[in-house]
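Visitor: quick one: sequence plus predicted model below, questions after.
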Amino acid sequence: MNSAAKTSGPTILAIANQKGGVAKTTSVASLGAALAELGGRVLLVDLDPQACLTFSLGIDPEDLDLSVHHVLTKGLDPTEVIVTTEDAVDVLPATIELARAEADLLTRTGREYVLKVSLEDLDEYDWVLLDCPPSLGVLTVAALTAAHGVVIPLQCETLSHRGVGQLLDTVHDVRRFTNRGLTVWGVLPTLYDGRTNHARTVLDTISETYDLEVLEPPIPKSIRFAEAPAAGRSILRTTRRHRGADAYREVAKHLVARKEGRTP
């Protein structure tokens, strides 16, 4: 397995799936915390106007005067907006204002590159994880243009993978036009119920149909994931020993191995 092509600065991963309800934001927060545990300096970027990632890390979007919206549409330096959290990760937060960014950027020349340019000087980080909105609009394309790799969270249920082909078409277009080095790092199985053969069958189907790597172990379905955001922390902090937290830790080790060019 080859590591993603990059020269210096952080490894940037877009966590993307236009289908909602696949534990995308949970995965960004949990992987960020796990990578920080492994010694990485981590920045999480909330690109969803619903600001779920921002809220889940203990930040009330309504209390913010500045957000990623100002970085993307006003050219504000991200260091003026970044907030440090109790999870030992930094976050570039979102507010509902981000909903206007799609319209603001549509008429702008080079809109696909606006996030890439904003992140270029953040060399103090080892990892930047982009929490993409549940759509294939301007913000997701900008995230894919800025990223070195894509991780696709996928709920292990029938029909949940029908949108994967559409996302891969977008990745293909981005690779052709705005980011030749973009690679798909794999599918991350979420909401996994190990008691059924059905979930494993869905994963096998994905692997065979799209020739994508499946990042193991699958993330189990657990009520603890729903409880963590209310505490403003990731599950790695609210429940130190938990099979869901440990699964994210293992996936994080896999990502580090790939970054370093090692076989996970």
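Guide: Received it, and whenever you're ready, just let me know what you need.
Visitor: switch to C-alpha atoms for all contacts and neighbour counts from now on
Guide: OK.
Visitor: so where do the strands sit in the stretch 1-150 of the chain?
Guide: 11-15, 42-46, 83-84, 90-92, 127-131, 149-155 (DSSP state E, counting those that start in this stretch).
Visitor: include distance to residue 185 when you put those strands into CSV, please.
Guide: Shown next, in CSV, are the strands of the stretch 1-150 of the chain (distance: least, CA to CA, whole Å):
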stretch, distance to residue 185
strand 11-15, 9
strand 42-46, 18
strand 83-84, 27
strand 90-92, 22
strand 127-131, 13
strand 149-155, 6
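Visitor: TSV for those strands, including mean neighbour count?
Guide: Conversion of the strands of the stretch 1-150 of the chain to TSV gives the following (neighbours: other CA atoms under 10 Å):
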stretch	mean neighbour count
strand 11-15	25
strand 42-46	25
strand 83-84	15
strand 90-92	23
strand 127-131	26
strand 149-155	26
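Visitor: next up, a second structure to put side by side with the first:
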Amino acid sequence: MIFKNEKPSGLESIAFLRQRADDVLAALRDDVFAPDGVKTLRRLWSISETAELVGRSQQSIRLAEAEGKLPAPERLDSGRRGGYSLEAINRMRDHFGTRPWRAASDEPVILSFSNFKGGVGKSSLACHCAQYFAILGYRVLVVDLDSQASTTTVFGFNPDLQIAQKDTIAPYLLGQQHSLHYAIRSTYWPGIDLIPSALHFYGTEYELAAQVSGNLELLETLRAGIDGVAGDYDLIILDPPPALGLVSISALVAANALVIPVPPANIDFASTAHFLGMVIDTLSTLRGQGLEPHYKFVRVALSKFDERKSTQTAIVEMMRQVFGDYLLSTPVKDSAEIDNASARFETVYEQPVALTSREVKRRCLAYLNGINREIEILIRRSWPSHHEALRKIGLM
């Protein structure tokens, strides 16, 4: 403990602050995680929600349960039927043959949420996107490339206690592993696997820098690793660090789709313009070395929008004029529901009840579902096996 009259060194002061911060984080994690330290998905879906997700009528589901082909939900103390877990919903999809997976001939989408400025909502959007696709029954792999490891925490792991450097993607990038299968972990979300990160991953950037000098082909290492496991998934989501370093560049090379989150503020717009310029310079250099990523789509996502602020509204209009069709039409609005969920290392999708009010949560989900629906359509358009279904609903 540091007292008023002491004159600690800078290192001692920082160590004291770190310890206090760690104590708070530990208390927060204990509050969110189950008593055994394992995070669980507490949300259940009603029979009407389940029928819509499965693509079958409520009557078809009840009949399958009555015939013993599907387990019925447990009864509550009141005698009413309980809700359905996501595992139960996926069992129904398997029974009825309504999984939305890509065909084996379709290429998995490797989607990077990239911006070199922190605080733009990158990790939040990545986590909500992954969970949206899992709710719909897709197979998702999330790759946390940020040493802050907030995405790893959201998906149920304590990066300080449970994740060592050998558990991250670092051994593969440094040539100590020859496949990424060692790093893939199941999560408490059915349909979502994770390659975790931790603070230990921070030093990997410097080790890579020493290896990459004069050997730009090493920037293809991440892409090769992702390609080696992509066959098991429909969507791979990359969450790179908020800096245009070697790890972020590797993510740009590995991805075949790109979403750039941008809040409606002048400083964020200016930073994004610089980011785009640096990406152009970087990719131009890589092109000269024969390394050039090809993106199925590139989009800008409007994040943290507060329509009550006139300055933000004006910037949004400017962004719509500047980016045109490259700007996803649905914004992610600044919401207390997202803030409250984030404070618990959670997302809005996993909350069994509203953390604010039902109306606030309803509006928040409408925007999250809207932007993720746009991303889903872009992804499905890249899969030839989905074209006929999209044409039937006027989306091709």
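Guide: Received, thanks. None of the values given here were measured: they were computed from a predicted structure.
Visitor: picking up where we left off before, and residue 201 of structure 1, which of the strands of the stretch 1-150 of structure 1 is closest to it?
Guide: The closest approach between residue 201 of structure 1 and any of the strands of the stretch 1-150 of structure 1, judged by CA to CA, belongs to strand 149-155 at 12.2 Å.
Visitor: which residues touch the following helix or strand past that closest one?
Guide: Read in the C-terminal direction, the helix or strand following strand 149-155 of structure 1 is helix 164-177, with elements assigned using DSSP states H and E. When contacts are defined by CA atoms under 8 Å, 6 or more residues apart in numbering, helix 164-177 of structure 1 is touched by residues 17, 18, 136, 141, 144, 145, 180, 181, 182, 210.
Visitor: so which of these comes closest to residue 28 of structure 1?
Guide: Residue 28 of structure 1 lies nearest to residue 17 out of the contacts of helix 164-177 of structure 1, by CA to CA, at 12.3 Å.
Visitor: hmm, the closest one is touching residue 135, no?
Guide: Yes. Counting by CA atoms under 8 Å, a contact exists between residue 17 of structure 1 and residue 135, whose distance comes to 7.4 Å.
Visitor: the more surrounded of these two?
Guide: Comparing residue 17 of structure 1 with residue 135 by neighbour count (other CA atoms under 10 Å), the higher total belongs to residue 17, at 28 against 16.
Visitor: contacting residues around the more buried one?
Guide: Taking CA under 8 Å, 6+ apart as the contact definition, residue 17 of structure 1 lies against 24, 132, 133, 134, 135, 152, 153, 154, 163, 164, 167.
Visitor: what's the burial count for the first one?
Guide: One way to gauge burial is a neighbour count; for residue 24 of structure 1, by other CA under 10 Å, it gives 27.
Visitor: which one in structure 2 is aligned with it?
Guide: In structure 2, the position corresponding to residue 24 of structure 1 is occupied by residue 122, as judged by TM-score structural alignment.
Visitor: how about the fourth one?
Guide: When the two structures are superposed using TM-score structural alignment, residue 134 of structure 1 falls opposite residue 242 in structure 2.
Visitor: need the strands for the stretch 251-396 of structure 2, in chain order.
Guide: Using DSSP E, counting those that start in this stretch, the strands of the stretch 251-396 of structure 2 run over 257-262, 298-302.
Visitor: pipe those into TSV and attach distance to residue 185 of structure 2 per row.
Guide: As requested, these are arranged in TSV below (distance: least, CA to CA, whole Å):
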stretch	distance to residue 185 of structure 2
strand 257-262	23
strand 298-302	28
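Visitor: those strands: which one's closest to residue 360 of structure 2?
Guide: Of all the strands of the stretch 251-396 of structure 2, strand 298-302 comes closest under CA to CA, at 19.0 Å.
Visitor: state the span of structure 1 onto which that closest one is aligned.
Guide: The alignment places strand 298-302 of structure 2 over residues 185-189 of structure 1 (TM-score structural alignment).
Visitor: do stretch 251-268 of structure 2 as well
Guide: In the comparison with structure 1, stretch 251-268 of structure 2 aligns to the range 143-160 (TM-score structural alignment).
Visitor: also stretch 66-82 of structure 2?
Guide: Residue correspondence for stretch 66-82 of structure 2 in structure 1, counting by TM-score structural alignment: none.
Visitor: by contact count, what packs against the top helix by length along structure 1?
Guide: For structure 1, the longest helix by residue count, based on DSSP state H, is helix 243-259. Counting by 3 or more CA pairs under 8 Å, 6 or more residues apart in numbering; DSSP states H and E, the packing neighbours recorded for helix 243-259 of structure 1 are helix 24-37, helix 235-238.
Visitor: list the contacts of residue 110 of structure 2.
Guide: For residue 110 of structure 2, the contacting residues are 235, 236, 237, 238, 254, 255, 256, 257, taking CA under 8 Å, 6+ apart as the criterion.
Visitor: pretty sure the fourth one contacts residue 251?
Guide: When you say that, I think you mean residue 238 of structure 2. Yes. Using CA under 8 Å as the test, residue 238 of structure 2 is close enough to residue 251 to be in contact (6.9 Å).
Visitor: could you pull out the residues contacting both of those two?
Guide: Among the neighbours of residue 238 of structure 2, those also in contact with residue 251 (CA under 8 Å, 6+ apart) are residue 112.
Visitor: residue 282 of structure 2: neighbour count?
Guide: A count of nearby residues for residue 282 of structure 2, using other CA under 10 Å, gives 14.
Visitor: same check, this time on residue 239 of structure 1
Guide: As a measure of burial, residue 239 of structure 1 has 15 neighbours, counting by other CA under 10 Å.
Visitor: average gap between the match of strand 298-302 of structure 2 and structure 2?
Guide: Its aligned residues in structure 2 lie a mean 1.4 Å from stretch 185-189 of structure 1 after superposition (mean CA distance after the TM-score superposition for structure 1).
Visitor: that concludes my questions; thank you for your assistance.
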